[in-house]
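Colleague: Below is the structure, and that's it, no one-letter string:
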């Protein structure tokens, strides 16, 4: 595979998707390669169907391990349908969430074990990991406040979890950053939106100078 794989991570309310939408045109100006953007859970027809099940507010009785397995299943299909083809065609692949999300949310948030969730996903991804992960960091309190303001009450099943759940997610992400410091780079997502985008852009350009002109 000759392409570049970048994932965006962060707790609920971090604004990573908004930042990605602002970053995309800037990145396209800096490279001759095609930039492909997708999301998890979802990103391909089968994975999107699984997404609806996972995030539905009508499935509150879903078992925690069932949830973790569904995320891994959606990820596998997304990998086969979208990520691997893009990488094999020498494209820049950006995924809004990847394995780290499952480790943080199901492993840490649901407390079913980060090691166990990592093992489930090792089977699903079969060795494919991002070349770079940008983590958009906000405190649980700030993230939830943003969601409540932006969504006007229409929150999905995970966003509706109590603050203790979101604190565990945040703490697990912090551990992942320390354990994968070469791959995961933190951006302070409590800054002004334009500064968040600027910081993320700078990280990408400097990490891949041969691909992005601004990294020279």
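Modeller: Now that the structure is in, tell me what you want to look at. These figures come from a predicted structure and were not determined experimentally. Residues are numbered from 1 along each chain as shown.
Colleague: from here on, contacts and neighbour counts on C-alpha atoms
Modeller: Noted.
Colleague: list the helices and strands the longest helix along the chain packs on?
Modeller: In terms of residue count, the longest helix belonging to the chain (DSSP state H) is helix 163-179. If contacts are counted by 3 or more Cα pairs under 8 Å, 6 or more residues apart in numbering; DSSP states H and E, helix 163-179 sits against helix 140-151, strand 184-188.
Colleague: what distance separates stretch 199-216 from the centre of its chain?
Modeller: 20 Å (Cα atoms, centre = their mean, to the nearest Å).
Colleague: got another, please set it beside the one above:
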């Protein structure tokens, strides 16, 4: 027994001194040698470098009835944001993608007749799903500010209240289509239906041609949607001068803006961005 213990100790010492492959386990190395092979230990995969954290962008939607000034005010907001150093993606519904442009032509062309209210609702949802997947979400993921002329609320107001369909069902369809993406701020521009329709400078499209009662229901729908979630809406009286409207919108947008200067740059320069009026 003593001889065996001494032999084990002597073998361990000899192996430690004569080991020409430090760090290679003895058992798999010996097994490979008996097979006439050279044991190669598995390589450890290098740990992945932690990805730089990018802040999600900001999503702003402009809503309202016909002739309320959504396109003008969304454009002015985008220009103001770009002037202050933000990456801004301006977009609209329907028709922001190639597929969307085809759907827009179908949905707004007065020659499109016989389209059921449910079919109309689903076509808008299809356009929106493509819009979110290919325009809005990629822009938000890289930290851009997305300014959209119309979003889900338009379907709830037009196809829900206007067409007198179940608003909750339309909301559920659109929640699935957009994967639950909700704007950080929705600017609702309000103007009486008659005033807005009289502002139109081009021939009325299929929806604009609907009777006054339809547009009154749409406006009531927008107001009810905004009152249900006041924390993420700005309701604007769009009958006022354009500059007053622009300033009110800018004041509200300031509250949700991210810092346009990366934190690392601030650490180096010890400066902070200043948001000023233009």
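Modeller: Ah, there it is. Being a predicted model, the structure only gives us computed values, none of them experimental.
Colleague: care to give me the TM-score?
Modeller: TM-score for the superposed chains, counting by TM-score structural alignment, normalised by the length of structure 1: 0.93, backed by 210 aligned residues with a Cα RMSD of 1.5 Å.
Colleague: quick one on the thing from earlier: I'd like to know which of the helices and strands packed on helix 163-179 of structure 1 is closest to residue 84 of structure 1.
Modeller: With respect to residue 84 of structure 1, and counting by Cα to Cα, the nearest of those is strand 184-188 at 20.6 Å.
Colleague: just checking, next helix/strand downstream of that closest one?
Modeller: Note on strand 184-188 of structure 1: by DSSP states H and E, the next helix or strand toward the C-terminus is helix 193-207.
Colleague: Would you mind giving the residues in structure 2 matched to that next one?
Modeller: Using TM-score structural alignment, helix 193-207 of structure 1 lines up with residues 242-256 of structure 2.
Colleague: starting at the chain centroid, how far to the matching stretch?
Modeller: Using Cα atoms, centre = their mean, the offset of stretch 242-256 of structure 2 from its chain centre is 21 Å.
Colleague: now stretch 177-185 of structure 1
Modeller: 14 Å.
Colleague: Equivalent analysis for stretch 194-203 of structure 2, please.
Modeller: Centre to centre, stretch against its chain (Cα atoms, centre = their mean), the figure for stretch 194-203 of structure 2 is 31 Å.
Colleague: Then stretch 120-130 of structure 1?
Modeller: So, by Cα atoms, centre = their mean, the centroid of stretch 120-130 of structure 1 is 14 Å from its chain's centroid.
Colleague: Where in structure 2 does that stretch fall?
Modeller: So stretch 120-130 of structure 1 sits over residues 173-183 in structure 2, by TM-score structural alignment.
Colleague: Report the contact partners of the equivalent of residue 63 of structure 2 over in structure 1.
Modeller: By TM-score structural alignment, residue 63 of structure 2 lines up with residue 9 in structure 1. Going by Cα atoms under 8 Å, 6 or more residues apart in numbering, residue 9 of structure 1 touches 16, 96-98, 100-101, 133-136.
Colleague: In helices only, show me the residues you listed.
Modeller: Reading helices off these with DSSP H, I get 16, 100-101.
Colleague: Any idea which residue is closest to the centre of structure 2?
Modeller: The centre of structure 2 sits closest to residue 137, judged by Cα atoms, centre = their mean, with a distance of 3.5 Å.
Colleague: one step back: which one (most neighbours) among the contacts of residue 9 of structure 1?
Modeller: For those, the largest number of neighbours (other Cα atoms under 10 Å) sits with residue 133, at 28 neighbours.
Colleague: Could you measure from that one over to residue 193 of structure 1?
Modeller: According to Cα to Cα, to the nearest Å, residue 133 of structure 1 and residue 193 of structure 1 sit 19 Å apart.
Colleague: buried residues in stretch 121-133 of structure 2?
Modeller: By neighbour count on 16 or more other Cα atoms under 10 Å, the buried set for stretch 121-133 of structure 2 is 121-132.
Colleague: could these go into a markdown table alongside distance to residue 108 of structure 2 and secondary structure?
Modeller: Converted to a markdown table, the buried residues of stretch 121-133 of structure 2 look like this (distance: Cα to Cα, whole Å; DSSP: H, G, I helix; E, B strand; the rest coil):
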| residue | distance to residue 108 of structure 2 | secondary structure |
| --- | --- | --- |
| 121 | 13 | helix |
| 122 | 14 | helix |
| 123 | 11 | helix |
| 124 | 11 | helix |
| 125 | 15 | helix |
| 126 | 15 | helix |
| 127 | 13 | helix |
| 128 | 15 | helix |
| 129 | 18 | helix |
| 130 | 18 | helix |
| 131 | 17 | helix |
| 132 | 20 | helix |
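Colleague: Include distance to residue 203 of structure 2 when you put these into TSV, please.
Modeller: Converted to TSV, these look like this (distance: Cα to Cα, whole Å):
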residue	distance to residue 203 of structure 2
121	23
122	25
123	23
124	22
125	25
126	26
127	23
128	25
129	28
130	28
131	26
132	29
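Colleague: Closest one to residue 213 of structure 2 out of these, please.
Modeller: residue 121 (19.3 Å).
Colleague: What does that closest one correspond to in structure 1?
Modeller: Alignment note (TM-score structural alignment): residue 121 of structure 2 maps to residue 68 of structure 1.
Colleague: residues in contact with that match?
Modeller: 102, 106, 117.
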